[in-house]
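Enquirer: Only the shape, not the letters, is given here:
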């Protein structure tokens, strides 16, 4: 009986280790990678919550929601250019919305329950930005990139 229990324990541990290795090998690698401590030192508490923990800011709380100036929206964590102002539109949702991203600078992942759209991340540092939905302007891309303002910094055109 002890041998049987020992074998069962070994098999269970091997299975757990194998699943953990698979989970770790599936992690995305990004050009900019920092520890949680480093990110906490560099980001505000709200920015850390959104960018590193996948949180969502309160609707209509970002001043960037109303910004109409020409320029570029960059990742608040690593300054990667993510969205151009000419692709911003008022979706009425309370978050900055764009009909397209700067190609190659935004990564997408299908996570969650399907009600939250496809998750968007900065392709350089992996910071959570928001979600993309298929209910944007039909005359352009039909996409609505619903982005947390705290995940962005705005750089006006000179």
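Expert: Here it is on my side, so go on. Computed from a predicted structure; not experimentally measured.
Enquirer: rest of the way, CA atoms for contacts and neighbours
Expert: Fine.
Enquirer: Quick one: the helices in this protein, in order.
Expert: Secondary structure of the chain (DSSP state H): helices located at 2-25, 36-42, 45-51.
Enquirer: Enumerate the positions of the second one that are buried.
Expert: Of the residues in helix 36-42, those scored as buried under the neighbour-count criterion (16 or more other Cα atoms under 10 Å) are residue 39.
Enquirer: same question, the last one
Expert: Residues of helix 45-51 classed as buried: 47-51 (neighbour count, 16+ other Cα under 10 Å).
Enquirer: Tell me the one of these nearest residue 148?
Expert: Nearest to residue 148 out of the buried residues of helix 45-51 is residue 50 (Cα to Cα; 7.5 Å).
Enquirer: how many neighbours does the closest residue to residue 141 other than its chain neighbours have?
Expert: Among residues not flanking residue 141 along the chain, residue 99 sits closest, at 6.1 Å (Cα to Cα, 6 or more residues apart in numbering). For residue 99, the neighbour count with other Cα atoms under 10 Å is 25.
Enquirer: now do residue 94
Expert: 19.
Enquirer: Go ahead and flag the most central residue of this structure.
Expert: residue 128 (2.0 Å; Cα atoms, centre = their mean).
Enquirer: Please verify my assumption that it contacts residue 51.
Expert: Yes - if you go by Cα atoms under 8 Å, residue 128 and residue 51 touch, sitting 4.4 Å apart.
Enquirer: Name the residues contacting each of those two.
Expert: residue 151 (Cα atoms under 8 Å, 6 or more residues apart in numbering).
Enquirer: Tell me which residues are up against stretch 146-158.
Expert: 46-47, 50-51, 56-57, 62-65, 69-77, 79, 95-98, 127-133.
Enquirer: take the one below as the second:
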């Protein structure tokens, strides 16, 4: 009888400890979401955290032609280079390839009755947009991104903002902005 009581007590203690950890994890996630709501614009939050989409031709970067890189608005991880940006005619910033492929996570997206490939940032887990197989012949890919999920860092500010290692990309010719 005493052994059964001890077993039940031990199991109960383990279960309660697990529940406490899970509860703390949810509190941390809620706090992180609240912090993001304070630092991001409503559109940035909607796109990155709720997998939203901004309007085409009415967003910050779709027609940006300046040299620089695009980083995740949440985590700052480097994603795309202006060297690989092109006008796809869609009204969203489009790129033929990422600068660091490992900073992207691709997931199947079956919303709206079609299957697409969603692109998220690895570290920030931000929804960025989608990748399609109708891009330029160099890669065949079109990374169609939401401006709201990206922050542009001009070439002249790469060093000052901690992205100096990417300055060398702009010594190469257009279309070769990937770091392997």
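Expert: Nice, I can see it. Just so we're clear, the structure is a prediction, and the values are computed from it rather than from any experiment.
Enquirer: if we can go back for a sec, now the buried residues of helix 45-51 of the first structure in a markdown table, please, with extra columns for distance to residue 104 of the first structure.
Expert: What follows is these, written out as a markdown table (distance: Cα to Cα, whole Å):
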| residue | distance to residue 104 of the first structure |
| --- | --- |
| 47 | 22 |
| 48 | 23 |
| 49 | 24 |
| 50 | 21 |
| 51 | 18 |
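Enquirer: Who are the contact partners of the residue nearest to the centre of the first structure?
Expert: Residue 128 of the first structure touches 50-55, 119-122, 151, counting by Cα under 8 Å, 6+ apart.
Enquirer: re earlier: closest to residue 91 of the first structure among the buried residues of helix 45-51 of the first structure?
Expert: Looking across the buried residues of helix 45-51 of the first structure and measuring by Cα to Cα, the closest to residue 91 of the first structure is residue 50, at 20.3 Å.
Enquirer: Surely the closest one touches residue 43?
Expert: No - at 10.2 Å, residue 50 of the first structure does not count as touching residue 43 under the criterion of Cα under 8 Å.
Enquirer: So which residues of the second structure form strands?
Expert: 68-72, 78-81, 85-86, 94-95, 104-109, 116-121, 127-132, 142-145, 150-154 (DSSP state E).
Enquirer: what's the closest of those to residue 12 of the second structure?
Expert: strand 104-109 (38.0 Å).
Enquirer: give me the stretch of the first structure that that closest one matches.
Expert: Aligned using TM-score structural alignment, strand 104-109 of the second structure spans residues 106-111 in the first structure.
Enquirer: If we go by neighbour counts, what in the matching stretch is buried?
Expert: 106-108.
Enquirer: quick one: that stretch to chain centroid distance?
Expert: What separates the centre of stretch 106-111 of the first structure from the centre of its chain is 7 Å, taken as Cα atoms, centre = their mean, to the nearest Å.
Enquirer: Against residue 12 of the first structure, how distant is residue 6 of the first structure?
Expert: 10 Å (Cα to Cα, to the nearest Å).
Enquirer: about what we covered before: ok, and what's touching the match of strand 104-109 of the second structure?
Expert: 82, 117-123, 126.
Enquirer: Nearest spatial neighbour of the counterpart of residue 85 of the second structure in the first structure, chain-adjacent residues omitted?
Expert: Taking TM-score structural alignment, the alignment pairs residue 85 of the second structure with residue 88 from the first structure. For residue 88 of the first structure, ignoring the flanking residues on the chain, the nearest one in space by Cα to Cα, 6+ apart is residue 98 at 4.2 Å.
Enquirer: which residues sit in contact with the aligned partner of that neighbour in the second structure?
Expert: Counting by TM-score structural alignment, residue 98 of the first structure lines up with residue 95 in the second structure. For residue 95 of the second structure, the contact set (Cα under 8 Å, 6+ apart) comprises 80-81, 84-86, 141-144.
Enquirer: between those, which has the most around it?
Expert: residue 81 (30 neighbours).
Enquirer: Report how many residues lie close to the closest residue in space to that residue that isn't next to it in sequence.
Expert: In this structure, residue 81 of the second structure finds its nearest non-sequential neighbour in residue 69, 4.3 Å apart by Cα to Cα, 6+ apart. Residue 69 of the second structure has 26 neighbours, counted by other Cα under 10 Å.
Enquirer: Make CSV out of the contacts of stretch 106-111 of the first structure and add neighbour count and distance to residue 19 of the first structure.
Expert: Below are these laid out as CSV (neighbours: other Cα atoms under 10 Å; distance: Cα to Cα, whole Å):
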residue, neighbour count, distance to residue 19 of the first structure
82, 22, 34
117, 19, 27
118, 19, 25
119, 22, 24
120, 23, 25
121, 24, 25
122, 27, 27
123, 21, 26
126, 23, 23
